[in-house]
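Trainee: starting from these lines, generate the structure:
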Amino acid sequence: METSRLDLMYKTQMMGELKSILLAVDGSDFSEGAIKEALLLSKACGIKLTMLYVQGLSDTFETGGLTFVETTNENFIDKYFDKIREKAAEENVELDVIVRRTSEAHKGIINEAYEQKSDIIIMGRRGMTGLKRLLMGSVTAKTLAYAPCKVLVVPKESSVKGENIMLATDGSEYSETATVEAISMAARCPLVKSFLAVSVVPSRENLPTAHVL
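Mentor: Sure, this is the predicted structure:
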């Protein structure tokens, strides 16, 4: 994982001052992009990275006549952690690994963010599929909704370059924080080439009410 000092500096400028980073992983390939960006940001900021693995469904759920209890392959998890520790060592990043058990993964992530006083949570776009996804709902979406800090969602093979920023707003009070942060990011990072604001309305009839920045 080779990244120039200039790239690291720009990543730091774009995200602002970070003193505590929480990386949430689930053991799937969909966390790979998040792992890479979390390591690079931690390296750029010169801070320790805290990695959280929420150990899936520890309770028994019943739905539609089906009962499901998650089992964990401890050998797989150990190898998974070792792989990430090796990547952290390559980047000279201090890594703390935390494992939590909870029946609601997003609550485990949010509670840890409060405990760590995290400035940002970094996680993948999606992970669990099939029955697990049906029972758990969208962990990423729920984390975004209730997190006490910024959340960076990184798709599997993506990287944050800081060249193009798109802000989606519906004009509500809940969009104001996102608006301020997006504008600040664009102002901080010299790599930004374009800034696009998209106003979202529920139907064509509502276009006249579209929010204008």
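Trainee: could you use CA atoms for every contact and neighbour count after this?
Mentor: OK.
Trainee: quick one, helices of the protein?
Mentor: Per DSSP state H, the chain carries helices over the ranges 5-15, 32-45, 74-90, 105-116, 130-136, 139-146, 173-188.
Trainee: please generate a structure for the following sequence too, so the two can be compared:
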Amino acid sequence: MFHKILVAINNTEIGQQVFQEALSLATANNAELLLLHVISPVDDEELNFPSPQADSIYGSFHTHGVEYYVRQWEALKKHRIEFLTLLTNQAIAQNINARFIQEIGTPSRLICEIAQTWKADLIIIGRRGLTGINELLLGSVSNYVLHHASCSVLTVQGKTPVTQKTSQAA
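Mentor: Purely as a prediction, here's the structure:
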């Protein structure tokens, strides 16, 4: 029986699947949910450094680049807080005790640390289905969590890319 479920979530299709699974398990077990979103400055696709070519050659790149990045960073954090608030309110509307936190750093490590500190019984996390060289190059948050978590882990499989097989004519 699970009493405290940590839900590692992001604003993607697989994130929605993870959230739905968490709602089901929380309802069935009368469990508390902690929604966790980790912003990784290195991995987040919405954070883009401006290129030096985009600015003048007179040295204003640094000042304008930093200002641009700070504005982009603040907008992203605000957008993600709104997303987490919406999900938390959906859970509360279903009589589930829920709250959220947003952290900045390395997702895999933070998920495990927060689960241990919060004394979670279960972590629910999405899995993109990376294998081989993609997993090696991009890393796998779910794989790290599976091997380092101090509690049970449920991975929700995202849609895997469909590989087309050529059919041979007889």
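Trainee: and the helices of the first structure: which comes nearest I165 of the first structure?
Mentor: Nearest of the helices of the first structure to I165 of the first structure, taken as C-alpha to C-alpha: helix 173-188 at 7.3 Å.
Trainee: look up the counterpart of that closest one in the second structure, residue range please.
Mentor: The alignment of helix 173-188 of the first structure onto the second structure (TM-score structural alignment) finds no residues at all.
Trainee: buried stuff in that helix?
Mentor: When neighbours are counted by 16 or more other C-alpha atoms under 10 Å, the buried residues of helix 173-188 of the first structure are found to be 179, 181-182, 185-186, 188.
Trainee: what's D121 of the second structure aligned with over in the first structure?
Mentor: Counting by TM-score structural alignment, D121 of the second structure lines up with D119 in the first structure.
Trainee: let me see the contact set for that match.
Mentor: Neighbouring residues of D119 of the first structure by C-alpha atoms under 8 Å, 6 or more residues apart in numbering: 18-21, 149-150.
Trainee: by neighbour count, which of those wins?
Mentor: Of all these, the most densely surrounded is I21 (24 neighbours; neighbours counted as other C-alpha atoms under 10 Å).
Trainee: what about that residue, distance to E74 of the first structure?
Mentor: Shown here: I21 of the first structure relative to E74 of the first structure, a distance of 25 Å by C-alpha to C-alpha, to the nearest Å.
Trainee: please apply the same query to T63 of the first structure.
Mentor: Using C-alpha to C-alpha, we find T63 of the first structure at a distance of 27 Å from E74 of the first structure.
Trainee: do the same with D29 of the first structure
Mentor: 17 Å.
Trainee: try M185 of the first structure
Mentor: M185 of the first structure is 40 Å from E74 of the first structure, where distance means C-alpha to C-alpha.
Trainee: what's the answer for L8 of the first structure, then?
Mentor: With C-alpha to C-alpha as the criterion, L8 of the first structure and E74 of the first structure are 34 Å apart.
Trainee: who's more crowded, those two?
Mentor: Set side by side, L8 of the first structure and E74 show unequal neighbour counts under other C-alpha under 10 Å, the larger going to L8 at 17 against 9.
Trainee: now, among the contacts of D119 of the first structure, which is nearest to N111 of the first structure?
Mentor: Taking C-alpha to C-alpha as the measure, N111 of the first structure sits nearest to C149 out of the contacts of D119 of the first structure, at 11.5 Å.
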